[in-house]
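Q: Structure for the following, please:
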Amino acid sequence: MGFDHLYDFLERLQVNNNKEWMEVNRKEYQTVRLWFIDWLTEMQERLVEIDPDYTDTNVKRSINRINNNLMFQPNKPIYKDHFGAGLDLSYHEKQNDFYLQVGLEQSFIAGGFYKPEVKVLKSIREAIDYNGEELIAIIEKPSFKKIYGDLYDDGDSLKTAPKGFPKDHEHIDLLRKKTFAVEYPLTREQILSPDFADLYIKLYKEMKPFRTYFTEAVSV
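A: Below you'll find the model as predicted:
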């Protein structure tokens, strides 16, 4: 069992994206899912060894459901084309975890806060106002910049300064953001490589200071 089997299952599931096929093949789905849990558990053991601040994760509960939420996305297929899970759950709302998605259309590693609730966003902006220099040093570090590039941007930043902050604030570009996250796209070749586990650990190490900054911001 390995990521090649995971991809094979997802490919057949997307061709047969219906409940009848899934019921017939549910045992195989559970086998693939359990393998993915085992792989993530091995990664967690390595992360605990290298990171004294690692937050222990219930790996089985960290994996996303394979079913799409058709109540809010009625036009989507019944089943997703990917497996996803986040480790190091350092925030109770399951944001700012170290997230891995392995899928047919999109695979990536990500972390940070994606459109957090108003209270959390306020805490993040207060941290930037107080000590934005630390965040800038993290995201402008050459090795971080090379791997993760710029902060995730889907065009939803404020057009002006958020309430309570001057328009000429030295960190106004950061304060206007509503999402504070980074992403590293993965290819199938990378995931199927025997070195993928080492790449996973490397990406975790590089993202850790970024995630720690925001964890501390919302924990005050």
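Q: use CA for all of it now, contacts and neighbours both
A: Fine.
Q: And the strands in the protein?
A: Taking DSSP state E as the test, the strands found in the chain are 82-87, 98-103, 108-113, 180-185.
Q: to compare against the first, here's another:
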Amino acid sequence: MNMQLMLDYLAELEENNEKDWYHAHKEEYTKANAQFLELVEHLNLEISKFDSSVSLYEPKQLTFKLMRDTRFSKDKSPYNPSFRAHIGPKGKLPIPVGYYLMIRPGGKSFLGGGLFADMFKDATNMIRDYLLSHGQEWEEIIGAPEFTRHFTVDGSKLKNVPRGYDADHPQAEYLKYKSWYLEYTLEDSKLTQDAFLSSAIEIFRAMKPFNDFLNQALENFQMPQR
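A: This next block holds a predicted model:
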């Protein structure tokens, strides 16, 4: 697959983020997007080999549109100049958590894992409660050499431990979080290397214990009905 084709198209879209340009360059989009779908299909297959919770989906079921919802944003540019996908047990649904990929030029690409969404209060509370009784397991996961070599836990969080939780708990700092995720950043040069695919799989494999922990906490989560 041609990673450079993706990067070149997205860089041009970022410079010309308007509907007229997008429609005038639909052929370039089609070619670049086809390369991204090929990448997602390969990643889905390889991830399913080491994570049995992940099923095989059509690549289009795992990707997100370029069009942005600008109704509540100060930024009115119509497109998000990035190719994005989430490969999880339920496809691109954020819960159960899975493996996230964003391709965006300028060193903004990354591989991700964990819970990025913090709008599901039930999910946040379930993870906090699970942390209370599985703190040792959590520390073993985030303290493992393979983990610390690549990741630090990130996420939106409160200034203080929320009401109802012990501020002196050993995992008190993580109880402040509303989301818990990992990001492994990718320079453009890494994306175009021949070894990118195999290295991406290894990074995702290193995320699996973290994802497994969160999904155990979220086992009975029900996605809100629209």
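Q: R211 of the first structure is nearest to which of the strands of the first structure?
A: strand 108-113 (5.8 Å; C-alpha to C-alpha).
Q: Now for F151 of the second structure: which residues touch it?
A: L182, E183, Y184 (C-alpha atoms under 8 Å, 6 or more residues apart in numbering).
Q: Can you give me the distance of it to A206 of the second structure?
A: Separation of F151 of the second structure from A206 of the second structure (C-alpha to C-alpha, to the nearest Å) stands at 9 Å.
Q: quick one: contacts for the residue positioned nearest the centre of the second structure?
A: Among the residues of the second structure, the one closest to the centroid is Y100, at 2.9 Å (C-alpha atoms, centre = their mean). By C-alpha under 8 Å, 6+ apart, the contact set of Y100 of the second structure is R84, A85, H86, I87, L111, G112, G113.
Q: how about it, what's its partner in the first structure?
A: Matched across to the first structure, Y100 of the second structure falls on Y99, judged by TM-score structural alignment.
Q: distance of that match from V118 of the first structure?
A: Here Y99 of the first structure is placed at a distance of 22 Å from V118 of the first structure (C-alpha to C-alpha).
Q: same question, N75 of the first structure
A: 29 Å.
Q: before we move on, what about L13 of the first structure?
A: Counting by C-alpha to C-alpha - L13 of the first structure and V118 of the first structure are separated by 38 Å.
Q: Between the two, which is the more surrounded one?
A: Legend: neighbour count by other C-alpha atoms under 10 Å for L13 of the first structure and V118, higher for L13 (18 against 10).
Q: residues touching the more buried one, list them.
A: Counted by C-alpha under 8 Å, 6+ apart, L13 of the first structure has contacts W21, M22, Y79, D81.
Q: What is the neighbour count of the nearest residue to N211 of the second structure once chain neighbours are set aside?
A: Distances taken as C-alpha to C-alpha, 6 or more residues apart in numbering place G114 nearest to N211 of the second structure, at 5.4 Å, with adjacent residues excluded. Close neighbours of G114 of the second structure, defined as other C-alpha under 10 Å, add up to 28.
Q: Okay, helices next: where are they in the second structure?
A: For the second structure, the helices defined by DSSP state H occupy 3-15, 19-24, 26-50, 121-133, 135-142, 145-148, 172-175, 188-191, 196-217.
Q: Can you check which of those helices gets nearest to R68 of the second structure?
A: Per C-alpha to C-alpha, nearest to R68 of the second structure of the helices of the second structure: helix 19-24, 11.6 Å.
Q: Flag every buried residue along the closest one.
A: Neighbour-count burial for helix 19-24 of the second structure, counted by 16 or more other C-alpha atoms under 10 Å, picks out Y22.
Q: hmm, who's touching it?
A: L13, N16, P78.
Q: Show the contacting residues for the equivalent of F120 of the second structure over in the first structure.
A: In the first structure, F120 of the second structure lines up with E117, judged by TM-score structural alignment. E117 of the first structure makes no contacts at all, as judged by C-alpha under 8 Å, 6+ apart.
Q: Kindly provide the distance from E117 of the first structure to S107 of the first structure.
A: Distance from E117 of the first structure to S107 of the first structure, by C-alpha to C-alpha: 26 Å.
Q: what about A197 of the first structure, neighbour count?
A: 18.
Q: ok, now which ones touch it?
A: Applying C-alpha under 8 Å, 6+ apart, the residues contacting A197 of the first structure are M43.
Q: For V48 of the first structure, give its distance to N16 of the first structure.
A: Taken as C-alpha to C-alpha, the span from V48 of the first structure to N16 of the first structure is 39 Å.
Q: next one: N67 of the first structure
A: 14 Å.
Q: again with G103 of the first structure
A: Counting by C-alpha to C-alpha, the gap from G103 of the first structure to N16 of the first structure is 16 Å.
Q: Tell me which of those two has more neighbours.
A: Remark: of G103 of the first structure and N16, G103 carries more neighbours, 20 against 13, as counted by other C-alpha under 10 Å.
Q: Find the nearest non-adjacent residue to the more buried one, please.
A: Closest to G103 of the first structure by C-alpha to C-alpha, 6+ apart is H82, at 3.8 Å.
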